[in-house]
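A.B. asks: Coordinates for the following, if possible.
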Amino acid sequence: MYGPDAVAVLRSEGRAPRRARLASLTSHALSYTTGDDHLAVGSGLFWRNAVHVAPTGKIQRVDAVQGPWQRRLRLASVVIHLAGGHPLVARHRHAAEAAAIADNLRTRSTPTPCPGASTPLADQAAEAG
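C.D. replies: This is a model prediction of the structure:
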């Protein structure tokens, strides 16, 4: 993503806290934002900023992880594993915020079953009952 949309993502309210600069010397622009059907993670140093956008439908797994430096600074990162691609990482968030982001993405990425669709477990229960 380039242009004004990328700048808006990098300057969104999902910016990392100031103490995140102590955890990473190479990333000064850390941001995260979600839309109705997508999420965007921004990172970079000075003019070398990158924004990675992915649809929420491609999310396979979401983890909130903490390294030793992050634990000391009360920070955590959210790792978003996508289908058919590399994981996106929202680095150095407040620990409570990272847990909330992970829970939000888990609920948004959980597929809803189609009405009237049968599953093997439902078919076995109907046959047994």
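A.B. asks: Every contact and neighbour count from this point should use C-alpha atoms.
C.D. replies: OK.
A.B. asks: For the helix or strand that contains residue 71, name the packing helices and strands.
C.D. replies: Assessed by DSSP states H and E, residue 71 sits inside helix 68-73. Contacts defined by 3 or more C-alpha pairs under 8 Å, 6 or more residues apart in numbering; DSSP states H and E place helix 68-73 against helix 20-23.
A.B. asks: Next secondary structure after the helix it packs on?
C.D. replies: Assigned by DSSP H and E, the successor of helix 20-23 is strand 31-34.
A.B. asks: here's the other one to compare against:
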Amino acid sequence: MLDACRAQQRVLVTRDRHLAAHAGADVRVSLLVANSLDAQASELTTALGIDWTWAPFTRCLLDNTPLHEATPDERGRVPSRARDLPGPFRACPLCGRIYWPGSHVRRMQARLGQWHALARTGPGA
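C.D. replies: Next up is the predicted model:
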């Protein structure tokens, strides 16, 4: 993992103190110490300047490939109860997974909005 971070100039995000200690000066490390997801998001915002509302739901959860607008054939694979949702419907060109705006998306949009607001005001503001 450390070799991949070096080769690709990526940031290592970890809670593993041992791994972080062995990263070396040539790997940028963000060591998370908080236990809750919300607090970890705050740590990442501070350390990396993440904007949680920028381009959400545009990459595949399995392989991180950018999604494209689902074709009619791909939309046909969406469960019937979700086909009438307003969309957008997106598909991963690598693994073929289909995404649509179900209740999980609304819940995540709310959470991302909270993280974004917290980043602007700071914890405890």
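A.B. asks: tm score of chain vs chain?
C.D. replies: With the length set by TM-score structural alignment, normalised by the length of the second structure, the two chains reach a TM-score of 0.28; 59 aligned residues with a C-alpha RMSD of 4.9 Å.
A.B. asks: How about the helix holding residue 71 of the first structure, which residues are buried there?
C.D. replies: Neighbour-count burial for helix 68-73 of the first structure, with 16 or more other C-alpha atoms under 10 Å as criterion, is recorded at 70, 73.
A.B. asks: How about residues contacting it?
C.D. replies: 19-20, 23, 76, 92 (C-alpha atoms under 8 Å, 6 or more residues apart in numbering).
A.B. asks: after that helix, next one along is what?
C.D. replies: strand 75-82.
A.B. asks: Would you mind identifying the next helix or strand past that next one?
C.D. replies: Going down the chain from strand 75-82 of the first structure, the next helix or strand is strand 88-94, by DSSP H and E.
A.B. asks: Next, the angle from that following strand to strand 75-82.
C.D. replies: 160 degrees (axes from the mean of the first three to the mean of the last three C-alpha atoms, to 10 degrees).
A.B. asks: same for strand 88-94 of the first structure, what does it pack against?
C.D. replies: Against strand 88-94 of the first structure (3+ C-alpha pairs under 8 Å, 6+ apart) you get helix 20-23, strand 38-45, strand 75-82.
A.B. asks: what's the most buried one of these?
C.D. replies: strand 75-82 (a mean of 22; mean count of other C-alpha atoms under 10 Å).
A.B. asks: Residues touching it, excluding its own?
C.D. replies: 20, 58-67, 70, 87-95, 98-99, 101-102.
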